[in-house]
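S.K.: can't give you the sequence, but here's the structure:
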């Protein structure tokens, strides 16, 4: 079976996010001052062939830990969709 896995990678909450700050500044310049914080991350979608959902999730977790997310600066969340 083919599973579609979405992995959201975001900067750790206690670290500065320079890209998010730049977007926040740009939004304020556009008159959207009600936006109080922006965090910029990435979303990766994988198509994984596996016998069971938990096996597909395990593959996605391994890929995230080894390649997609930098554990020093980022965290990730996995969604099966």
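M.R.: Received it, and whenever you're ready, just let me know what you need. In this text the structure is predicted, and so the values were computed from the model without any measurement. Residues are numbered from 1 along each chain as shown.
S.K.: going forward, measure contacts between C-alpha atoms and count neighbours the same way
M.R.: Fine.
S.K.: okay, helices next: where are they in the protein?
M.R.: 18-29, 53-63 (DSSP state H).
S.K.: and of those helices, who's closest to residue 2?
M.R.: Nearest to residue 2, of all those, is helix 53-63, at 8.6 Å by C-alpha to C-alpha.
S.K.: quick check: buried residues in that closest one?
M.R.: Under the neighbour-count criterion of 16 or more other C-alpha atoms under 10 Å, helix 53-63 has 53, 56-57, 59-61 buried.
S.K.: ok, second structure coming up, stack it against the first:
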């Protein structure tokens, strides 16, 4: 068995209201130096070693992410 991590974030051109809210809250907390925040989703999958990259991409592209507005990255850990 292997563990695969899929991280999904909104594409840069898509407005991220939650990220903007976090950025505003950081300022109210007195935290300086953070100039941008993008929120996303993090998935950890336990998969058989034989599951190939194409199958993982199909899972991410059709189930975990909306490819119209989101980008994703896949890595085995």
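M.R.: Received it, and whenever you're ready, just let me know what you need. Keep in mind that what you see is a predicted model, and the values were worked out from it rather than measured.
S.K.: for residue 47 of the first structure, the count of nearby residues, please.
M.R.: The local packing of residue 47 of the first structure (other C-alpha atoms under 10 Å) involves 12 other residues.
S.K.: list the contacts for it?
M.R.: 2-5 (C-alpha atoms under 8 Å, 6 or more residues apart in numbering).
S.K.: could I have the buried ones of those residues as PyMOL selection syntax?
M.R.: To isolate the buried members of the contacts of residue 47 of the first structure in PyMOL, using 16+ other C-alpha under 10 Å:
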select buried, resi 3+4+5
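S.K.: thinking again about what came up before, go through the helices of the first structure and name the closest to residue 11 of the first structure.
M.R.: helix 18-29 (9.7 Å).
S.K.: which residues in the second structure does the closest one match up with?
M.R.: Counting by TM-score structural alignment, helix 18-29 of the first structure lines up with residues 17-28 of the second structure.
S.K.: what about that stretch, how far off from the first structure?
M.R.: On superposition with the first structure, the mean distance recorded for stretch 17-28 of the second structure (mean C-alpha distance after the TM-score superposition for the first structure) is 0.3 Å.
S.K.: now that stretch: buried residues?
M.R.: Those would be residue 23, for stretch 17-28 of the second structure by 16+ other C-alpha under 10 Å.
S.K.: which residue in the second structure lines up with residue 65 of the first structure?
M.R.: By TM-score structural alignment, residue 65 of the first structure lines up with residue 61.
S.K.: number of residues surrounding the closest residue to its match other than its chain neighbours?
M.R.: Once flanking residues are discounted, residue 61 of the second structure sits nearest to residue 67: 6.2 Å by C-alpha to C-alpha, 6 or more residues apart in numbering. Other residues within reach of residue 67 of the second structure, judged by other C-alpha under 10 Å, total 15.
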